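Trainee: after the sequence you'll find the predicted model.
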Amino acid sequence: MLTKAIDAYFALLKGIVVLCLMGMVVLVFGNVLMRYIFNSGITVSEEFARWLFVWLTFIGAIIVLRDHGHLGLDFVVNSLPRRLRRICLVVGHLLMILATWLIIDGSWTQASVNLHTYAPATGLSMGLFFGVGLIFGISTMFILVWRLFLIATGQMDRMIVIDEETAAVTQGLEK
């Protein structure tokens, strides 16, 4: 049940990323066409496309964190003895949790302060712009705390967990 809810949440996030990307393309391309063909433009195009880019970046980072897709120096940590590797993973995850807390705290402050400040072109609350940091922070905090639990209980002792699909791709490259 919980796995289905988590999968549905990440499917929703992926849908939002697709919508952000589509919106950016339509706004920017539409604005270029309007300028060249009709000698006018879409007033909100640049501002709203920038907002969509910020949302796309933060939400994409959540998805990539779940899929173990971020860059890392896993070959260094994975070459250490098991006990030292687990210590490094715990310290690394604690530092990431601290950084995530700082993002949550800063995003909350910025969203609250700018809740009644409005963007010049769209008129939308700037709280929406900074609110994506809260979505990012809370989502990644759950992922990182879960992984810290897995490391502490010995269920995860490597930085990168390769799933069956990735392993199949890797084996195909080795042939």
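Mentor: Received the coordinates, thanks. Numbers count the residues shown, from 1 in each chain.
Trainee: please count neighbours and contacts with C-alpha atoms only from this point.
Mentor: Noted.
Trainee: who are the contact partners of Trp15?
Mentor: One correction, residue 15 is Gly, not Trp. Under the criterion of Cα atoms under 8 Å, 6 or more residues apart in numbering, Gly15 has no neighbours.
Trainee: check it against this one:
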Amino acid sequence: MKRTFLWLEKNLEPIFIVVLFFAMTLLISLQVVLRFGFNTGFSWAEELARFIFIWIMYFSFSYATRNQAHININLFINQFKSSVQKALLILADLLFLIFSIIIFISVIRVSLSTMEYNIKSASLDITMNVMYGAGVIGFLLINLRLIQNIWWKLKNVKQPIKSFRERTGLDRENIFTRSLAKEEKK
């Protein structure tokens, strides 16, 4: 069970990204064949592909957050000694977390409003919360990944600055996987 959790913690977003990307590619390819080969097609395929793309995008944001792969400019931070750089990196993560929480609350409000007014998609005739749910799940995962990153940095403040800027989060041990691995050995 714990091994499964550890594996999912590392691979949750990539699994969804790959499965959704495959489904979107298959759907669009089928639509192209139907349009150009048989002069027909599905009226809902473009909208569904757009919804799938939005879900892929939010899972990708979460994955980039987990791996600390967002674009950043280090010119200013590099001017300081290592301990100040670490503090600034933690502060940047905290500010990003505050921003993400605000967006998460806003997306929940939009989803509730969509539910209240029963807003539906144009061609699929399903609730638009299928699309807005991507933002809710995406920002929930982003917030969890940011908390993991901040927690790891606070617990490992004595690590070299390179580990704070690690780009391969899959290889970097975080506090949750470490504690679960210790429990598993018992």
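Mentor: Happy to help now that I have it. What you see is a predicted model, and the numbers here were worked out from it, not measured in a lab.
Trainee: distance-wise, check the residue most central in space within structure 2 relative to Gly41 of structure 2.
Mentor: Nearest to the geometric centre of structure 2 sits Ser62, at 1.6 Å (Cα atoms, centre = their mean). Separation of Ser62 of structure 2 from Gly41 of structure 2 (Cα to Cα, to the nearest Å): 34 Å.
Trainee: now swap in Ala134 of structure 2 and tell me
Mentor: 26 Å.
Trainee: the more surrounded of those two?
Mentor: Counted by other Cα atoms under 10 Å, Ala134 of structure 2 and Gly41 do not tie: Ala134 has more neighbours, with 21 against 15.
Trainee: to which residue of structure 1 is that one aligned?
Mentor: By TM-score structural alignment, Ala134 of structure 2 lines up with Val132 in structure 1.
Trainee: can you work out which other helices and strands pack against the helix or strand harbouring Ser163 of structure 2?
Mentor: For Ser163 of structure 2, the host element (DSSP states H and E) is helix 161-164. Contacts defined by 3 or more Cα pairs under 8 Å, 6 or more residues apart in numbering; DSSP states H and E place helix 161-164 of structure 2 against helix 82-117.
Trainee: so which bits of the helix it packs on are buried?
Mentor: 85-86, 89-90, 93-94, 96-97, 100-101, 103-104, 107-108, 110-111, 114 (16 or more other Cα atoms under 10 Å).
Trainee: which helix of structure 1 spans the most residues?
Mentor: Taking DSSP state H as the criterion, structure 1 has its longest helix at helix 2-37.
Trainee: once aligned to structure 2, how far is that one on average?
Mentor: Helix 2-37 of structure 1 differs from its equivalent in structure 2 by a mean of 2.2 Å after superposition (mean Cα distance after the TM-score superposition for structure 1).
Trainee: list the buried residues for that helix?
Mentor: Per 16+ other Cα under 10 Å, helix 2-37 of structure 1 contains these buried residues: 10, 13-14, 16-17, 20-21, 23-24, 27-28, 31-32.
Trainee: Phe96 of structure 2 versus the residue nearest to the centre of structure 2, what's the distance?
Mentor: From Ser62 of structure 2 to Phe96 of structure 2 the distance is 12 Å (Cα to Cα).
Trainee: again, but for Ala64 of structure 2
Mentor: For Ala64 of structure 2, the distance to Phe96 of structure 2 - Cα to Cα - is 13 Å.
Trainee: what's the burial count for Trp146 of structure 1?
Mentor: 12.
Trainee: which position in structure 2 pairs with it?
Mentor: In structure 2, Trp146 of structure 1 lines up with Gln148, judged by TM-score structural alignment.
Trainee: tell me who's in contact with the nearest residue to Phe130 of structure 1 once chain neighbours are set aside.
Mentor: Of all residues not flanking Phe130 of structure 1 in the chain, Ala111 sits nearest, at 5.1 Å (Cα to Cα, 6 or more residues apart in numbering). By Cα under 8 Å, 6+ apart, the contact list for Ala111 of structure 1 reads Met126, Gly127, Leu128, Phe129, Phe130, Gly131.
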